[in-house]
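S.K.: okay, here's the prediction I keep looking at, along with the sequence it came from:
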Amino acid sequence: MSAQTWSIAELAAEYDVTLRTIRFYEDRGLLTPERRGTVRVYHPRDRVRLALILRGKRLGFSLDEIAKIVDMYDAEPGEEGQLEYLLDQIAHRRAELEQRRRDIEETLQDLAEVEARCQADLTALRSRQRASS
């Protein structure tokens, strides 16, 4: 019994990406479909790798980082090393995002302060204009 396979169009539809996106990942060496003439045949390994690539992109990892993570599964140090590396990358990514959140909160606070001062200045200006009219 042979394993299930998918065409490029089937994978694109399933993961809501373009054919060009899948071909790009193939060009980068992230996917390695079987070739039957001019037809690409994707196996379960390709399907899993595509899911991992897309998840990595959603989490903000670069394609180089994603490639390193998914390639580690098949090479030394294997799954354990892959998981350790991924945990390290998650910690770094989380720290970056937490810093961005702090920066955004600080910026929002600064904007609120400037807005309040502008509103107060505008109110005072309009009061003076009414008083002088």
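M.R.: Happy to help now that I have it.
S.K.: for the rest of this, base every contact and every neighbour count on C-alpha atoms.
M.R.: Fine.
S.K.: chain center to stretch 51-66: distance?
M.R.: Its chain's C-alpha centre and that of stretch 51-66 lie 6 Å apart, by CA atoms, centre = their mean, to the nearest Å.
S.K.: which residues touch it?
M.R.: Stretch 51-66 is contacted from outside by 15, 67, 70, 93, using CA atoms under 8 Å, 6 or more residues apart in numbering.
S.K.: for stretch 119-133, same thing?
M.R.: Around stretch 119-133, nothing counts as a contact under CA under 8 Å, 6+ apart.
S.K.: and if you look at stretch 105-115?
M.R.: With CA under 8 Å, 6+ apart, stretch 105-115 has no contacts at all.
S.K.: and that stretch, what's buried?
M.R.: Across stretch 105-115, burial judged by 16 or more other CA atoms under 10 Å covers no residue at all.
S.K.: remind me which helix or strand residue 41 belongs to.
M.R.: Taking DSSP states H and E as the criterion, residue 41 maps to strand 39-41.
S.K.: so what's the gap between that strand and the chain middle?
M.R.: On CA atoms, centre = their mean, the centre of strand 39-41 falls 27 Å from the chain's centre.
S.K.: putting a second one here so we can go through both:
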Amino acid sequence: MSQQTYSISELASELEVTTRTIRFYEEQGMLAPTRRGQERIYSPKDRVTLKLILRGKRIGFSLAECKTLIELYDPGAGNRKQLQSLLDMIAERRLQLEQQLMDIRQIQLELDTAEERCLKALQATADQPE
């Protein structure tokens, strides 16, 4: 029984990314398709790896973090190490987001203050006779 394989265009279409994106991850050593002449042949493992990369990027993990998680994948060991690393990375990402939220709130307050001052200054100039 032969194993399901995918062309680069099939993967790109299914996962809604460009073929250039897939080639980029291949250049980074994260995907390793076999070759049939010039044609790239992707395995189910490559497909899962690409899905994990895209999911990791979507939640804000760096490419290096995605690569680390993928390298830790070990179904024989029940993936404990991978899962624990993922939990640690999630906790760290949450802290980063919390800090970004605080920074955004602070910037919003500063913008409110600047806007208020501008409106008062504009009103003061409107009250002056020309």
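M.R.: Arrived safely, thanks for sending. All figures in this text were calculated on a predicted structure; none of them were measured in a lab.
S.K.: can you give me the TM-score here?
M.R.: After superposition, the two chains reach a TM-score (TM-score structural alignment, normalised by the length of the second structure) of 0.90; 130 aligned residues with a CA RMSD of 1.8 Å.
S.K.: sorry, back to before: how big's the offset between the helix or strand just after the strand holding residue 41 of the first structure and the second structure?
M.R.: Following strand 39-41 of the first structure in sequence order, the next helix or strand is helix 44-58 (DSSP H and E). Average distance, helix 44-58 of the first structure versus aligned residues of the second structure after superposition (mean CA distance after the TM-score superposition for the first structure): 0.8 Å.
S.K.: from the chain's centroid, how far away is helix 44-58 of the first structure?
M.R.: Taking CA atoms, centre = their mean, one finds the center of helix 44-58 of the first structure at 12 Å from the center of the full chain.
S.K.: and if you look at stretch 28-41 of the first structure?
M.R.: The answer for stretch 28-41 of the first structure is 24 Å, by CA atoms, centre = their mean.
S.K.: try stretch 114-130 of the second structure
M.R.: Centroid separation for stretch 114-130 of the second structure versus its chain: 45 Å, with CA atoms, centre = their mean.
S.K.: would you map the strands across the second structure?
M.R.: Assigned by DSSP state E, the second structure shows strands spanning 34-36, 39-41.
S.K.: once aligned to the first structure, how far is the helix of greatest length in the second structure on average?
M.R.: Counting by DSSP state H, the longest helix found in the second structure is helix 80-127. By mean CA distance after the TM-score superposition for the first structure, the fitted helix 80-127 of the second structure averages 0.9 Å away from its aligned residues in the first structure.
S.K.: go ahead and flag the most central residue of the second structure.
M.R.: Central residue of the second structure (CA atoms, centre = their mean): residue 57, 1.5 Å from the mean position.
S.K.: pick the most buried one from the strands of the second structure.
M.R.: Highest mean neighbour count of those: strand 39-41, a mean of 14 (counted as mean count of other CA atoms under 10 Å).
S.K.: show residues contacting it.
M.R.: So strand 39-41 of the second structure is in contact with 5-8, 33-35, going by CA under 8 Å, 6+ apart.
S.K.: quick one: which of those sit in helices?
M.R.: Reading helices off the contacts of strand 39-41 of the second structure with DSSP H, I get residue 8.
S.K.: between the contacts of strand 39-41 of the second structure, which sits nearest residue 26 of the second structure?
M.R.: Nearest to residue 26 of the second structure among these, counting by CA to CA, is residue 33 at 8.0 Å.
S.K.: and the closest one? What does it align with in the first structure?
M.R.: By TM-score structural alignment, residue 33 of the second structure lines up with residue 33 in the first structure.
S.K.: need the contact list for the nearest residue to its match once chain neighbours are set aside.
M.R.: Spatial nearest neighbour of residue 33 of the first structure, chain neighbours left out: residue 42 (4.8 Å); criterion: CA to CA, 6 or more residues apart in numbering. If you count contacts by CA under 8 Å, 6+ apart, residue 42 of the first structure has them with 5-8, 32-34.
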